[in-house]
Every structure is written in C-alpha cells, then in structure tokens.
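Asker: Got a sequence here, can you build the structure:
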Amino acid sequence: MKKSKKFFIRICLSTGILASATLLTACFGTPAKHVKANYKVTAEAIPDYQSKNAPISSYWMPDKFLEWSAENDKDLVYNQSRVPLTKRISPDKLSPSNQNQNKKTKIVALSMMNSQTSGNPSRGTTKFESYTFDYWQYIDTLVYWGGSSGEGIIVTPSADVIDEAHSNGVPVLGTIFLPPKEYGGKVDWVKTMLKKDEQGQYPFASQMVKVAKTYGFEGWFINEETQGLNADDAANMKALIQQVKKEDSSLQIMWYDAMTKDGKVDWQNQLNDQNATFVQDKAADAMFLNFWWTQNNLADQKLLEKSNLYAKNTILTLIIFMPE
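Answerer: I've put the predicted structure just below:
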C-alpha cells in the first residue's frame, strides 16, 4: 500500500509539472533562441535520498544515546510520529479461518524496513529501496529491526514506519542490538548501558523511556549477544529493564534468548531456568526464543512443549516466535 501511494503521488507531481510546462509553452510560445538558460543545481533540487540536508531517522552508539535530548535533536520534528495507535477489532469478533485457529495467538514480526541502519530519511524517499510492509492485518507487534557495530547499535523506527503501523493498529518497537564480538560487539558498550548514577539508577533506562515517548513508538527489543559478561551484568540488565517498566509501565520490552542469568551468551532455544529471570519480577514483557528449536537435532527434544510447561509452572505467559 505504501509503495503504490508514494508512486501515485510521484506520478501526480510529475504530471503536474509536465502540464504546467506544456501550458506555458502554449501561451508564450517557444523561448527565444537568444535567451540563455543559466540554471544552477541547488541542494533543494537534489533528490532527498542524496541530500546532505535531509532529516534522517535516529541511530546511536550507547554514549551518544545518553547524550540525547529533545532540545538538541535538530531532526526531532521530522522523526516524531503524530498518528495515534488505531484500535483494532477484538479477536472475539473475528471468524476463525479453520477449527485449529487459536484466537489468543499473537504474531510479532521482526522486519528490516530499511536497507541499512544509518542514513535513512525520516519520512521516506523518492527512491525504491525500502521494504514496504504489506501484511499489517496479520501481525500484532512490529519490531523495527536494525543495528550495526559500524553505524549504531540503538535504532528507532523511522517516522513513516511508526505512522503506517499506527494507522493499522500495530505497536512498534525500536531495537537495541548488542552484537557478538565477531560482529564488532564491545563489552564497553554493554557496561555503558548498565552504568548507574549516584542514586543507583540507570540513566540509560530513563533515556529509553524518554526517546520512545518523545518519538511516539511503543517500546524496545533488546538483543544482548556480546560475550564476556558475568552474573552481575545479567542482574544489572534485569534491573535496568525493571526501571524502564517502573518509569512507564505502558512501554513494551521484548527480550531475546541469548544472555543467561550468569551473563554468558548461551542460546537456550526454550524458556527455562537459565533465561526466565529476564521476564520475571516485572522485567521484560516477552521473550523471543532463539530459532534453533526448529532444527532436527533439537526438534526431537520438544523444546516448545517444555517451554510451555515451564511457563505454566512459573505463572508466565509463553510467547513463541516462528521463523519466516
């Protein structure tokens, strides 16, 4: 829908310009040969995806994220969503498509809406290089996927994505990607994120709340895959998430199955006593289970059934994410 709409707008604009030029020629005739055209290409004439002055969607490294303020954000007006989250029809009012459909099932999509982390125009471009999501009606939450050790590891959804999602009643989460060391991840980045102030609070958590509320999206997906941390770091990570939820309980936090309670990166591919701590005690709202439970050597272990049983025994809601 988004592509066709933009395409339609571009066609209209081009047609309008062409019609104006044709009308002027008809009224005044062909320009005299002695009139020399002396045009200069200015920044305004450069396509928006090439212009150095075009506002771009935000991305940061941890230290720069901590320095962010609404007052100093020159592109804030372009990066804020002003479309309210539309209320969707209740699942109870929908007719099941088959007898096996469970109306309580929720679907989350992790989607790389733009082709890179940096340099993405805040409100789209005249160049077709974005993934225009076209099945909003089938998902309940969108994670705006991104993050790069060479560009920025904290990524907000671009404003056009938030607006489009909200128009379809879909909440959107930004991404905090703490990459493995082999992909450029640094322990110092995690330590910066987990640093406390003199009052024992996490400034990073407060920034997560401020940025999400100011930009107008619904929360964060945290993907901690950096090796070299310990149990204290894991405890601090949980406490940071708890602070976010305490400051604003309406924000959604989704945790990825990578870091365990001892701080190691060890994908469990299930919910168990190694990772459940991050969704307990008013911490994260949901956990994204790692994909490997679908592999043959793990599928026979019935990890999803075990996760479901663990969730019931610990009074948790199990959320399972299917790979595309």
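Asker: contacts and neighbour counts: CA atoms only from here.
Answerer: Noted.
Asker: Buried residues in the longest helix seen in the chain, which are they?
Answerer: Secondary structure of the chain per DSSP state H: the longest helix is helix 2-28. If you call a residue buried by 16 or more other C-alpha atoms under 10 Å, then helix 2-28 has these buried ones: residue 6.
Asker: could you point out which element follows it?
Answerer: strand 59-60 (DSSP states H and E).
Asker: Give me the distance from the longest helix of the chain to the chain's centre.
Answerer: 35 Å (C-alpha atoms, centre = their mean, to the nearest Å).
Asker: Helices of the stretch 151-300 of the chain, start to end?
Answerer: For the stretch 151-300 of the chain, the helices defined by DSSP state H, counting those that start in this stretch cover 159-167, 187-193, 203-215, 231-247, 296-299.
Asker: What are the contacting residues of the third one?
Answerer: Helix 203-215 is touched from outside by 65-66, 68, 70, 76, 79-81, 159, 193-197, 218-220, 240-241, 243-244, 247-248, 251, with contacts defined as C-alpha atoms under 8 Å, 6 or more residues apart in numbering.
Asker: structure for this one too, so we can compare:
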Amino acid sequence: MTTHPPGSEAPRPASTLVDRASGKDAPPYVPYWHPGPTLPTGCASILKWSAATDVNAPFNRSVVALRPRAKDQAPELRANSRARAGEGRVMSCAQFWGTGQNWPQGVSDHRYYAFSHWQYLDVLVFWAGVADAGLICPPNGHVTDAAHRNGVKVYGSVFFPPTGDGGNKAWVEDFVRTKTVNGTVTYPVTDKLIEAARYFGFDGWFINYETPTDAVTEAGLRAALAYARAKSTVEFTWYEGGRRELTGAGDRRNDFYLQDGSKRVCDSVFIDYGWDNAAITRSIATAKKITRDPLDVYYGLELVRDVPENPALARLVCPVGASHRGSLALYAAHTVSNQPKEPKDAWLGHFYRAEADFWTGPCHNPSDTGWPGIAAHIGERTTITSLPFVTHFNAGHGTAYHHAGAKVSQGGAGWANLSLQDILPTYRWITCCTGNSRLAASLAFDDAWEGGSCLRLTGALAPRYEACVRLYQTQLALATDTQLTVRAQTPSDAKFSFCALIALGGEPTDLVPVKLSTTDTSGWKTYTADLSAYSGKNLVQLGLKLHLDRSAPTDLAYDIKVGQMALHNGTFTAPPPPTGLTIDHATATGSDRKALRLRWTPPAETGAIRHYALHRGTGTAAHLGATPNTVYYLDRLDKGSDTTTTLTVTSVGLDGTHSTTGATTTLTW
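Answerer: Presented below is the predicted three-dimensional model:
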C-alpha cells in the first residue's frame, strides 16, 4: 500500500524536508527516520535518535493517557440494532499530513483532517513514510491526545516500499540487524521503536512490508518483532502486500507473523484486498490452529477509490445476527472526506457531510438500519466513566477561537489542534419529534462557548409538542451533589422550556426529562439541574429535550446553540497556575515577526487542568495557542507597534475556567 494514495496530500519532496541540522531555528516537526545505517542523502537513522538530545522531541509528545472504555454496557445502548460491541474491531489507516514538515501541535488552518468518530474505532494507524525521506514515522502528539481521550490506540508507521517506489532490501536488513550485549542477542532498531513509542506516548507500530527480500531476512523480521513484543507492551500489526488470507502453508504463508510457535510476533495482521468469504473461513481455521483470536485478523477495505463491493464485504466480516468473524481495516480512511482546500467557506460543510456519510450513513443517523456502513456493524463505545464530564462540543479546529462565549482569536485560515478536541456526541445524530415539531442537530463553527465549535439545534416546535436529541452514552455513578450545567443560546419565548434527558442503568432506553433552570434572559444562558434525586444510580445516556407549551399561539422556529454540558459533583474552581514561562528560543522569520519555543513549569497538582493557554498581554483576550503539554511552539508572533511584548500562559480547567493568575515573560523586539 502506497503511503500517499491518489487524492490525498502527498508528502513533500526530499529537497523541502526540514533540515535536522538547523536545530532550534527550525520548527519542531514530527521526526521520521530510516533504520540505518544504509541511508539516502539527507536522511537520519533511528539508531542515532535519543529523546535526551533531540531538541524537538518534547513538542511531539502525547500527554493524554489511553482512557479505558465502559464495559458491560446494555445492548440497548447501541444506536443500530444490527451492530455488535466487544467483537470485531476497526482499524483506520489515515494520513493527517505528509511525512515531512508535519507540525507537532496543530496547524494554523481549520482545513485539517479533524477525525471525530472515535466511538467506532479501536486502532488508528498514523499513515506516513517516503523512501527518500523516512520509513519510520511516529504520530503527531496532538492526534494521539484526541485518540487516547476516546479510548483509541495509536500506531506509528514503518514502511518498506515496493522496489518501484524506491524500496531497498538493505533497509530491511538494517532493521533486522542484531547486536550481542553481555551474551544476549538484541535488535537495536526494534529497541528504538519501543523507546520512541514510550517517550512520545503512543501504543504501537504498523509494519507495512512491501520490499522483496529473501527467506533469511524475513525470518529475521519475525525474530525482531517477536523480540520486541516479548520485552514490552508496545504492539505491532503486520501487513504484507498480496496476502489475501491468513495461511500456514505454501509460499504465501503469513500465520507466523502473527504467532510463530510459542512466540507472539504481532498483535494483529492486515489482510490485503481481494479476500472473499472462503478466505475468511480459511483464515479463521488458521487462527484457531495457532491459538490466536480470529478477531486479530483485520480484513482490508480500500477507500482510496469507490469500491461498490465494500459494504457487502464488510457484512461478510460482520454478519447480521451472528458473531463477527474478524475485524475491519480501513485503508486511507481520510480519503472519504478528501477535497480541494478551496473554497474555504464550503470546506467545513463538505468535511462533516462526507465523514457522516461514511461512518453513520447518508441519513446522518446511526440508528438507520438500512445503511451497511460502520455504525451498522460496530456498536458505539464510550470513555465517559467518571465525573466530572465536560464537553464544549469543540471539534478541535475552527475559523476562530472562543473563551467564555467571546472570540479571543480570529482571522487567517483558522486553527486545528486535536489536543483540544472534546469528546463529541456518541450518537450523531439521533433525534425524535412529536406532532409537527422538527429538529436537526449539527456542529456549528460560527460561534462557541469554548474552542472553535458548538452544538447547533435547528427546527420548529409545535404547541404542546417536543423535540429530543440523544447525545452521549455514559457510565457515570451519580452522587448526592451531582448537577448538570448547560450553557446555551435559547429562545426567549416564555412558552419554551429546555430539559435534559437522562437514562439510568436499570432502564437504559427510558429517557427521563429533567428540567433545566436559568435566571439569564439573553446571550449565553447558564442552565442548571439538580440530579441528587438519582444519587446511587448509574447514568447511561444524556440528551436534550425542547418543548413548547400548549398555550403558545403558533409554532416556534428556533436556532439553538449549546456551548457546554457539564456533569459534576459540587462546583468548579479555578485551577492552579503554571510558573516559570520561558522563551527557550526565538527565531526571526521576517523583519517584524518571530517564532518562539516556549516552556513553563506546571503546578504541583494538575488533576484539575485540561490544558494550558497562551495569550498576548496579561489577560486572556488575545489567544495565541493552547496545549496540554508544558512546551509550545508559536510559529508566528507579529511585532505590530510593540517594542516589547508580554506573553502569559494560564492553566485551563475542565470547565474552561482559567487560573486567576498566569506565568508571564517579555519578548524585547
């Protein structure tokens, strides 16, 4: 599988890739390596890499741990009656950028692959690799942050290209080269793969093997991977071109890349396109013969081009009304929403329509049983298992940045940083209306309470009728002081009422309305609901209900924005501030412009901090960027009329509240 399929953004040519010798003056792009020591001109070996000496490494770390998903959820919580949970898994192989010049903490453009249907995914493969640049490519830290927040593992890519794409047998030989240390045989390259995954905070590696070698080298590959798997929890997936089933016989044998006798070689295997029902049956038998779970076998679906057979093929793996026979691997999943970056105004609409078409169907409703897509095969999973839970419906990108309902950054092409992405609604979108009422749910990017987007509900309410939207699947223990806070722009009509919808563990589909109260009369209103009556219960669903009183003289058209939903015990307080903001390095990128490498010290207690925000000046009205990390690369700071510029970094709490003070530093122009 090529790393830059038709229609995707191809990696930059080697001549434009970052010069690693330029040190701190260059942006801290995501690294990439060859195994070494056989290197194309200008390329680096992973054997020479060390986090201790890599000045860019801290900027590329993920700091969000992999969250566990709820277990033993009721089957009724699945949106689609055909879907099954806890069986077949889904792997997405997706390209978020090219191999080179890959920004570590987001980009200054909202037109980014801001994937968000994590509830259907198990593994994300960060697809990259180019023969004359780098074969070993770890993922962006900010992408890993978003995946981990939703319980999804992230793998980097190891690409051994076909000869026609520049592949070289010597690179594979470098990968399997051994070194004896105190009488023990080691594999230095796989040791470095483990080191990189642990340091950067991701979960495994996808081995994309397409370079022709020989039996001795391939035996070395199996030995190197089994060695790595035995000494760590870092995972591996194996792909080999042309292998269309799992088999233990003949010259296409590949079962020993999954299990070689008593040795676990890889955690899963990706079966190349061209498989059929008989191939699945034979693969299941082979997996059982080597005592491996058939679900460790992922059957590839190519998404680069339109393949009319894909829905039927997916049903072979995930049959209706029967146990799943394996797992699904989606090659080039980013291409389902690919588009030119112009016109800018239409980009967001196209992106979210195309993503929803693929993941939840053309009705954009995962409960629609007529759609043979991902939501019809795989039941939704959730990581919302502890309080507090807060969402601002922030998709991790936008054309402007908002804080407390006010724009604090706008202009240019916007921004994208998936470290800031909230857990978005589990059910997109399941609505129900009575009478002549209507409701459509979506994400809106023209306003927000915090971040770049909010939930938008539009439609009309008929007198005495209602409209409802299911939003989140949860597994939350409610207490005597649990309450719900909602920030929303709602109609001022006195006949309109706003309720939360909750479902409890004993009756998972019985959505109970809970009145939301407010004293606000305009703008972003703060609604609250006391949930103490449900203390000791398990909350399994959360949604919203709109109602118009029967005495209303006519229908009420509405356009509601919801900027925050927060389930919490007690009240939120401002988080403790960071200290010691330091400009580690400044680089002039123009006559009146600089790029800055910044670092700061976190407070002793960080449990109440979601991320840190960087501002121009001493307040929070001029937003420059944000990260959960304690380092940040600001790619552009304009001088303007300043002779000196003060920068401030504040802690941002789970509910969006900033620390009352921040750490400051001053740049002298």
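Asker: any idea which of the helices of the stretch 151-300 of structure 1 is most buried?
Answerer: helix 159-167 (a mean of 23; mean count of other C-alpha atoms under 10 Å).
Asker: what's the average distance of that one to structure 2?
Answerer: Here the mean offset of helix 159-167 of structure 1 against structure 2 after fitting is 0.9 Å, by mean C-alpha distance after the TM-score superposition for structure 1.
Asker: residues in structure 2 matched by that helix, start to end?
Answerer: Here helix 159-167 of structure 1 aligns to structure 2 at residues 141-149, judged by TM-score structural alignment.
Asker: which residue lines up with residue 183 of structure 1 in structure 2?
Answerer: For residue 183 of structure 1, the residue aligned by TM-score structural alignment is residue 165.
Asker: got the contact list for that match?
Answerer: Going by C-alpha under 8 Å, 6+ apart, residue 165 of structure 2 touches residue 131.
Asker: burial count for the equivalent of residue 101 of structure 2 over in structure 1?
Answerer: Using TM-score structural alignment as the criterion, residue 101 of structure 2 maps onto residue 119 of structure 1. Using other C-alpha atoms under 10 Å, residue 119 of structure 1 is surrounded by 18 other residues.
Asker: do residue 301 of structure 1 as well
Answerer: Residues near residue 301 of structure 1, counting by other C-alpha under 10 Å: 11.
Asker: now it: how far from residue 258 of structure 1?
Answerer: Noted for residue 301 of structure 1: a distance of 19 Å to residue 258 of structure 1, by C-alpha to C-alpha, to the nearest Å.
Asker: what does residue 63 of structure 1 give?
Answerer: Residue 63 of structure 1 sits 23 Å away from residue 258 of structure 1, going by C-alpha to C-alpha.
Asker: Compare those two (neighbour count), which wins?
Answerer: With neighbours defined as other C-alpha under 10 Å, residue 63 of structure 1 and residue 258 compare such that residue 258 has more, 23 against 12.
Asker: picking that back up, now for the match of residue 101 of structure 2, which secondary structure element holds it?
Answerer: Following DSSP H and E, there is no helix or strand that holds residue 119 of structure 1.
Asker: now for the helices of the stretch 151-300 of structure 1, which one comes closest to residue 307 of structure 1?
Answerer: Closest approach to residue 307 of structure 1 among the helices of the stretch 151-300 of structure 1 is made by helix 296-299 (12.7 Å; C-alpha to C-alpha).
Asker: Perfect, that will be all.
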